[in-house]
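J.: Build the 3D model from these lines:
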Amino acid sequence: MTLARVFYLLLLAFPRLCPTEPVEPRRDTDFAFLAYTLQQLIISNQGCVQQNALQERVTKIEVSLASIESTVTRLVIENAQLKEAFSQESKLKDLERRLIALEDREQHQHAAEDGDDNDMTPKATTCTSPFKEVMGRCVHPMPWTTGKWVEMRQVCQRMGADLVVIESADFLWALIQHLRGMSFDTVDYWVGGFRKSTKTDYRWVDDTIMKTGTPFWGYATDYDRREPYHRPSDLHICMWRKGLYFMYSCGVDHQGSPICQK
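T.: As a prediction, the model looks like this:
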């Protein structure tokens, strides 16, 4: 067997990674031609190996991207479901607060209707609608009506009442609970505290002197001290919603809702 024939058989046996045209046997094939052909085939096969490796990497990246897109889609759906669940939970809590308030009012009403006439203990205060009893006082918060202190006091006076007087910490606490139970804790409220000028003490509308400091007055973070701060324009007292309904000295142009008391 000649050397040319050996090279020819090697060409036929060499693995082809890329499709190539079949090499037809030639009688005039010489050693140089076969050597050149074998060299080109080796170079071609090396390029095909690199191309196949690159294609495998591209395929893996495409699979990873598809997996990431699927994960993102699932997270978006789960986020939407969580938002819906949170919204439903907030609505349920609001309904629960309203139900508790209704049950509390119903219990007070039944207690008043079913009271024993022979009982010598003091009767609970009877309040006419729309006023409600809070620690023996008849009060009526009106969060739907907003204006200056003087205007809101006139609203109460037209109802035969006046702005509420808060002389004890217990009553302040009970009043705040009443606002929250009615879901009325959404606005600032005017109370019956005022001063006639910057040189006078704060007084209630019944002309009693207001107590200052803890536990009635809130803390003024802007001035790093407890209210009242005695700013010149702050002549009236409000229960400030952002201050957890402690009392603050508010300006004459401040907008608030009245809490009327009979």
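J.: From now on I want contacts and neighbour counts done on CA atoms only, so please keep to that.
T.: Fine.
J.: the longest helix in the chain is where?
T.: In the chain, taking DSSP state H as the definition, the longest helix is helix 31-113.
J.: What is it packed up against?
T.: Packing contacts for helix 31-113, counted by 3 or more C-alpha pairs under 8 Å, 6 or more residues apart in numbering; DSSP states H and E, involve helix 3-13, helix 169-181.
J.: Asp207: neighbour count?
T.: Summarising burial for Asp207: neighbours were counted as other C-alpha atoms under 10 Å, giving 11.
J.: And it, how far from Thr146?
T.: Computed as C-alpha to C-alpha, to the nearest Å, the Asp207 to Thr146 distance reads 25 Å.
J.: Equivalent analysis for Ala32, please.
T.: The span separating Ala32 from Thr146 equals 105 Å under the rule C-alpha to C-alpha.
J.: before we go on, could you also do this sequence so I can check it against the first one:
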Amino acid sequence: MRCSVFAAVVAVSLATPSTWKDDYHPAKSCPMPYQQVADRCLIFAASEVSTWHDARAYCHGFLGDLAQVDSADLLMAVVDFIHDEGLNGHNFWIGANDEAQEGAWKWPDGSDVHMGTPFWGYWTSPSVQEPRDGTASNYCCLVSNHFYYFGDCWGTEKYSPLCEFRLD
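T.: Presented below is the predicted three-dimensional model:
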């Protein structure tokens, strides 16, 4: 009898999703309308299109900022989400820019953007890796026809905001 009760408790525990938490690690969840993607709270605002600065203001309206895609795992999760949710074909603004100093790409929190592979796209003609447009393009975008690798884009282009709410 004890064995079957134990087995039932284990089976229920394994079948029931749970969030690990204690007094030192409280459970965190994303506020609406953000969705959890990997360990981040994101809004893929595919129905909105705007310049980079207007996209950033849009995110501020939801108490967030343009997303800080600062790990290869997060980039992969973002691309998977785009494909899984049928958002293929939409282009997105993220928070990286080199507006303050050409070539010094920064995230909204002031941290450096990782350069090179696996983040930045690669052009085959001419054979050059992004960012490639110098002072003409100071804002980071994820463009569908470049497989959602980072690209340096003109801030006046019209893309959708990819917003992030920081839980920390």
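J.: So after superposing, what's the score?
T.: Overlay of the two chains. TM-score (TM-score structural alignment, normalised by the length of structure 2): 0.81; 150 aligned residues with a C-alpha RMSD of 2.3 Å.
J.: Who has more neighbours out of Ala32 and Thr146 of structure 1?
T.: Between Ala32 of structure 1 and Thr146, counted using other C-alpha under 10 Å, Thr146 has the larger neighbour count: 18 against 11.
J.: And the more buried one? What does it align with in structure 2?
T.: Counting by TM-score structural alignment, Thr146 of structure 1 lines up with Val49 in structure 2.
J.: Tell me which residue of structure 1 lines up with Glu102 of structure 2.
T.: Looks like Glu102 of structure 2 aligns to Lys199 there (TM-score structural alignment).
J.: which SS class is its match?
T.: Look at Lys199 of structure 1: counting by DSSP: H, G, I helix; E, B strand; the rest coil, its state is coil.
J.: Near it, how many other residues are there?
T.: Using other C-alpha under 10 Å as the criterion, Lys199 of structure 1 is surrounded by 9 other residues.
J.: gap between it and Asp234 of structure 1?
T.: Between Lys199 of structure 1 and Asp234 of structure 1 the computed distance is 12 Å (C-alpha to C-alpha).
J.: try Arg158 of structure 1
T.: The gap separating Arg158 of structure 1 from Asp234 of structure 1 is 25 Å, by C-alpha to C-alpha.
J.: Give me the more crowded residue out of the two.
T.: When Arg158 of structure 1 and Asp234 are compared for neighbours, Asp234 comes out ahead with 20 against 10, by other C-alpha under 10 Å.
J.: Enumerate every residue touching the more buried one.
T.: Contacts for Asp234 of structure 1 were tallied using C-alpha atoms under 8 Å, 6 or more residues apart in numbering; they are 249-252.
J.: May I have the residues that are in contact with the residue nearest to it when sequence neighbours are not counted?
T.: Closest residue to Asp234 of structure 1 apart from its sequence neighbours, by C-alpha to C-alpha, 6 or more residues apart in numbering: Gly251 at 4.0 Å. When the contact criterion is C-alpha under 8 Å, 6+ apart, the partners of Gly251 of structure 1 are 233-236.
J.: With Glu167 of structure 1 instead?
T.: Taking C-alpha under 8 Å, 6+ apart, one finds 210-211 in contact with Glu167 of structure 1.
J.: one step back: in this structure the match of Thr146 of structure 1 contacts Lys158, no?
T.: Yes. The pair Val49 of structure 2 and Lys158 passes the contact test of C-alpha atoms under 8 Å, sitting 5.3 Å apart.
J.: Translate Met159 of structure 1 into the numbering of structure 2.
T.: Checking with TM-score structural alignment, Met159 of structure 1 has Phe62 as its match.
J.: which SS class is that match?
T.: coil.
J.: Roughly how far does it sit from Asp39 of structure 2?
T.: The separation that Phe62 of structure 2 has from Asp39 of structure 2, given C-alpha to C-alpha, amounts to 18 Å.
J.: what's the burial count for Thr19 of structure 2?
T.: When neighbours are counted by other C-alpha under 10 Å, Thr19 of structure 2 registers 10.
J.: quick one on the thing from earlier: neighbour-wise, which of Phe62 and Asp39 of structure 2 wins?
T.: The neighbour count for Phe62 of structure 2 versus Asp39, taken as other C-alpha under 10 Å, is higher for Phe62 (16 against 13).
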